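Participant: Using only what follows, build the 3D model:
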Amino acid sequence: WKWEKITMNFITKLPKTTNGYDTIGVIVDRLTKSMHFLPMRENDPMEKLIKLYMKEVVTRHGVPVSIISDREGRFTSLFWQALHKALGTRLDMSTAYHLETDSQSERTIQTLDDMLRACVIDFEKS
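Facilitator: Coordinates of the predicted model:
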């Protein structure tokens, strides 16, 4: 079913927006390839990520069965793991040697990164 299996990742080190955002959380449904982009600050606390995740994913689509992510600190935190254990969501971490386990979000991130860079270049020219 839709939104049962998702991937999560972050685009970091972006130029800051007027609201101070410099990170985008990328969440992709593995079945439909639909996605959510969550504006964040790189130093936002874990609680901010969880509030955004609950608002944008869980309330709209339900609790996923599994989440694939990289081993970024937010995804390996005890708080994140305890939350998903309580929700019944399996957390699968990709490894440095098997990045294909998270290839969907990696492709999405690359496409979004390319589009953002093109917009910045166009904006700077005008």
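Participant: switch to C-alpha atoms for all contacts and neighbour counts from now on
Facilitator: Fine.
Participant: Neighbours of residue 18, how many?
Facilitator: Counted with other Cα atoms under 10 Å, residues neighbouring residue 18 total 7.
Participant: do you know how far it is from residue 119?
Facilitator: Distance from residue 18 to residue 119, counting by Cα to Cα, to the nearest Å: 16 Å.
Participant: Centroid-nearest residue for the protein?
Facilitator: Centroid-nearest residue in the chain, with Cα atoms, centre = their mean: residue 26, separated by 3.0 Å.
Participant: which secondary structure element contains it?
Facilitator: Secondary-structure assignment from DSSP states H and E places residue 26 in strand 23-29.
Participant: Show the subsequent helix or strand relative to that strand.
Facilitator: Using DSSP H and E, the helix or strand that directly follows strand 23-29 along the chain is strand 35-40.
Participant: Tell me what angle the helix or strand just after that next one forms with strand 23-29.
Facilitator: Moving toward the C-terminus from strand 35-40, the next helix or strand (DSSP H and E) is helix 46-53. Counting by axes from the mean of the first three to the mean of the last three Cα atoms, to 10 degrees, helix 46-53 points 40 degrees away from the direction of strand 23-29.
Participant: Before we compare anything, build this one as well:
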Amino acid sequence: MVDNVAEYFKACDRCKKANKSTGKRLENMLKIQEPSKPWEIVHIDWVTGLPPGGDRSYNACLVISDISSKNPIFLPCHKDDTAMDTALLIWNRVISWTGILTNIISDRDQKFRSALWTSLHQLFGTKLSFSTA
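Facilitator: Next up is the predicted model:
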């Protein structure tokens, strides 16, 4: 019975017009490729607006999440860290532990669009993907 009702509503022209979707169509979005091993593809983002803490008064956190295992790495940092500061933080605290990352997905932050990051990605053969807002 449920199947019959569902089929009726799918075929009903009046129902289709009344229930028109107003949001973006999801089938047009690109899918993230499935990683073949952990720490191959990661998502990176900042959490800012935190109260100062620690001996260096950190006020932000850089979060790096593995797409495969969903394991995060939380790195205390400062909101005004430069692209170089962020690159060194990732090099010293992440790549030394996980190895070279294949793909980094991030928002369109200026730090990741800088000439420094472009050069680093070319040097290591890493792909930098930008997520949509």
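Participant: In the second structure, what sits opposite the residue nearest to the centre of the first structure in the alignment?
Facilitator: Using TM-score structural alignment, the equivalent of residue 26 of the first structure in the second structure is residue 63.
Participant: Settle this for me: that match is touching residue 42, isn't it.
Facilitator: No - with contact defined as Cα atoms under 8 Å, residue 63 of the second structure does not count as touching residue 42 (9.9 Å).
Participant: which residues touch residue 126 of the second structure?
Facilitator: Residue 126 of the second structure sits next to 100, 101, 102, 103, 104 when contact means Cα atoms under 8 Å, 6 or more residues apart in numbering.
Participant: can you do 10 Å?
Facilitator: 40, 41, 100, 101, 102, 103, 104, 118, 120 (Cα atoms under 10 Å, 6 or more residues apart in numbering).
Participant: re earlier: from residue 11 of the second structure, how far off is the match of residue 26 of the first structure?
Facilitator: Going from residue 63 of the second structure to residue 11 of the second structure by Cα to Cα gives 46 Å.
Participant: so where do the strands sit in the first structure?
Facilitator: For the first structure, the strands defined by DSSP state E cover 5-11, 23-29, 35-40, 66-69, 90-93.
Participant: quick one: which of the contacts of residue 126 of the second structure has the most company?
Facilitator: Within the contacts of residue 126 of the second structure, most neighbours by other Cα under 10 Å means residue 41, with 25 neighbours.
Participant: Give the equivalent position in the first structure for it.
Facilitator: Under the alignment (TM-score structural alignment), residue 41 of the second structure pairs with residue 5 in the first structure.
Participant: Now check the second structure for the residue matching residue 94 of the first structure.
Facilitator: Residue pairing (TM-score structural alignment): residue 94 of the first structure is matched to residue 131 of the second structure.
Participant: if I pick the residue lying closest to that match once chain neighbours are set aside, what's in contact with it?
Facilitator: Take residue 131 of the second structure and drop its neighbours on the chain: the residue closest to it by Cα to Cα, 6 or more residues apart in numbering is residue 107, 5.1 Å away. Shown in contact with residue 107 of the second structure (Cα under 10 Å, 6+ apart): 43, 44, 45, 46, 113, 129, 130, 131, 132, 133.
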